[in-house]
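I'll drop the sequence and a predicted model, then ask my questions.
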Amino acid sequence: MGRSEPGGVAPTRFLGIAAAIVVADQITKRMAVDALSPAYVPHEVLGEWFRLTLVYNPGAAFGLHLGSYSRWIFMVLTVVAVVTMWRLYRASPPDAIWRVRALWCVTGGAFGNFIDRIISPRGVVDFLDVGVGAWRWPTFNLADIAVSTGAILLAIVLWNEEEERVADAKAVPLPEHPTSP
């Protein structure tokens, strides 16, 4: 691990960890498709609190849908997001390990769902289903967990970095001005 690399993490390691998230996501989705078909039939794991339910989501997280062009719009937005995450990674200072961890989560998760949009016109494979009775969280997958966790962590990290910048700016002494007699 090079200390001069962004977040102390070499680009190959950053991409390797993001790729590991993609691989884990794709494996769990293939397992869900194989084991949970037909779609939309819940399989209780921990009662109705946690179920496995195969769902094809043509939109984005939490059922966000933008009409018949959703698939293509979200594919373009994913490319923009991944490029942005890469640029944020490359701009990260060597001591920004938590920022880099957040970025590899978002990058890996975004790319995992991107693959689904490329290979399936039905949408992204979701299968993790939590809730009680009619009160259910939208069905999600491992990529969604990575994106959400990474986005929350990134928001916290960037907020803390801004707080540190403000504190550092306040700590800089002002130049002395001669007082008039």
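It's in.

going forward, measure contacts and count neighbours with C-alpha atoms only.
Will do.

need the helices for this structure, in chain order.
For the chain, the helices defined by DSSP state H cover 11-36, 70-90, 97-119, 142-171.

quick check: buried residues in the longest one?
Applying a neighbour-count criterion of 16 or more other CA atoms under 10 Å, one finds 142-144, 146-151, 153-154, 157 buried in helix 142-171.

circling back to that earlier point, any chance of the helices of the chain in a markdown table, plus distance to residue 125?
Converted to a markdown table, these look like this (distance: least, CA to CA, whole Å):
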| stretch | distance to residue 125 |
| --- | --- |
| helix 11-36 | 6 |
| helix 70-90 | 13 |
| helix 97-119 | 7 |
| helix 142-171 | 10 |
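
check those for me and report the most buried one.
Most buried of the helices of the chain by mean neighbour count (mean count of other CA atoms under 10 Å) is helix 97-119; its value is a mean of 23.

helices and strands around it, which ones?
Contact analysis of helix 97-119 by 3 or more CA pairs under 8 Å, 6 or more residues apart in numbering; DSSP states H and E lists helix 11-36, helix 70-90, strand 124-132, helix 142-171 as its packing neighbours.

here comes the other one, which I'd like you to weigh against the first:
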Amino acid sequence: MKVSYRPTFAQFADNYLATYYSGGVQTLRRVAGGPLVMFLGTLIMVLTFDRTPAWFLRLLAVLLGLYVFWRGLAFTLGPLFNVFLVYLRREQLFGPHMPLTTLQLRGKSLSIEQNGEAARIPVNHIQSIQHRADSTWLLTYSDQMLYIPRQGLESGDHDRFVARLEALLAPPEPAEGAES
């Protein structure tokens, strides 16, 4: 059983931003870290400017505050900048000329072929399956995310593929009559 699709820029942007800001263990740091650092930079500039008697210390405090503010802004907007860089190269990275991405279940492993490269993941290395409105994410124990879109598949059936994968991941039911 397999599914094949051509990745698009819209899928990339959606998955990248969604996983950056809402996936993983550092979500709070990623969402709130940049604005907090920007606030700290502003505090450095405002609080030290009036309380510092020497002009060169004021200048130093303002420069330090601006640097801290800039780092917070870069931390906040960094993912958007990365998406913008991919947007500039979208014709090279996405489109009908690109080879298909294929996910295929073979026994107890998941084979992935993308851009002429192949990988194989044992099904028991998949940590969770997350259903979204327009796609499904497979998260592995090594913090990799595999994406399966619902729309735009070149071959295969999304719902049947995911149901088969969930059946493989489900723990085996104990046989009737077996004693604990």
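Received the coordinates, thanks. Fair warning: this is a prediction, and the values are worked out from it, not measured in the lab.

once they're superposed, tell me the TM-score.
Overlay of the two chains. TM-score (TM-score structural alignment, normalised by the length of the second structure): 0.29; 84 aligned residues with a CA RMSD of 4.6 Å.

now tabulate the helices and strands packed on helix 97-119 of the first structure in CSV and tack on distance to residue 98 of the first structure.
Shown next, in CSV, are those (distance: least, CA to CA, whole Å):
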stretch, distance to residue 98 of the first structure
helix 11-36, 12
helix 70-90, 11
strand 124-132, 27
helix 142-171, 7
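
over to residue 102 of the second structure. Which of the three states is it?
Secondary structure, DSSP: H, G, I helix; E, B strand; the rest coil: residue 102 of the second structure is strand.

for the second structure, what spans make up the helices?
9-22, 27-51, 55-88, 90-93, 158-169.

contacts for the second one?
What that stands for is helix 27-51 of the second structure. Here helix 27-51 of the second structure makes contact (CA atoms under 8 Å, 6 or more residues apart in numbering) with 20-21, 58, 61-62, 64-76.

ok, now with 10 Å
By CA atoms under 10 Å, 6 or more residues apart in numbering, the residues outside helix 27-51 of the second structure that reach it are 19-24, 26, 55, 57-78.

list the contacts of the nearest residue to residue 101 of the first structure once chain neighbours are set aside.
What sits nearest to residue 101 of the first structure in space, not counting adjacent residues and going by CA to CA, 6 or more residues apart in numbering, is residue 150, at 7.4 Å. By CA under 10 Å, 6+ apart, the contact list for residue 150 of the first structure reads 98-109, 144, 156.

nearest to residue 15 of the first structure, of these?
residue 104 (7.4 Å; CA to CA).

and the closest one, how far is that from residue 43 of the first structure?
31 Å (CA to CA, to the nearest Å).

cool, residue 142 of the first structure as well?
Distance, residue 142 of the first structure to residue 43 of the first structure, using CA to CA: 18 Å.

want to throw the helices of the second structure into a markdown table with distance to residue 111 of the second structure?
As requested, the helices of the second structure are exported to a markdown table (distance: least, CA to CA, whole Å):
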| stretch | distance to residue 111 of the second structure |
| --- | --- |
| helix 9-22 | 20 |
| helix 27-51 | 30 |
| helix 55-88 | 26 |
| helix 90-93 | 22 |
| helix 158-169 | 12 |
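
in TSV: the ones you listed, plus mean neighbour count and distance to residue 145 of the second structure.
TSV is the format used below for those (neighbours: other CA atoms under 10 Å; distance: least, CA to CA, whole Å):
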stretch	mean neighbour count	distance to residue 145 of the second structure
helix 9-22	15	9
helix 27-51	16	16
helix 55-88	16	17
helix 90-93	14	19
helix 158-169	15	15
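
all set now, cheers.
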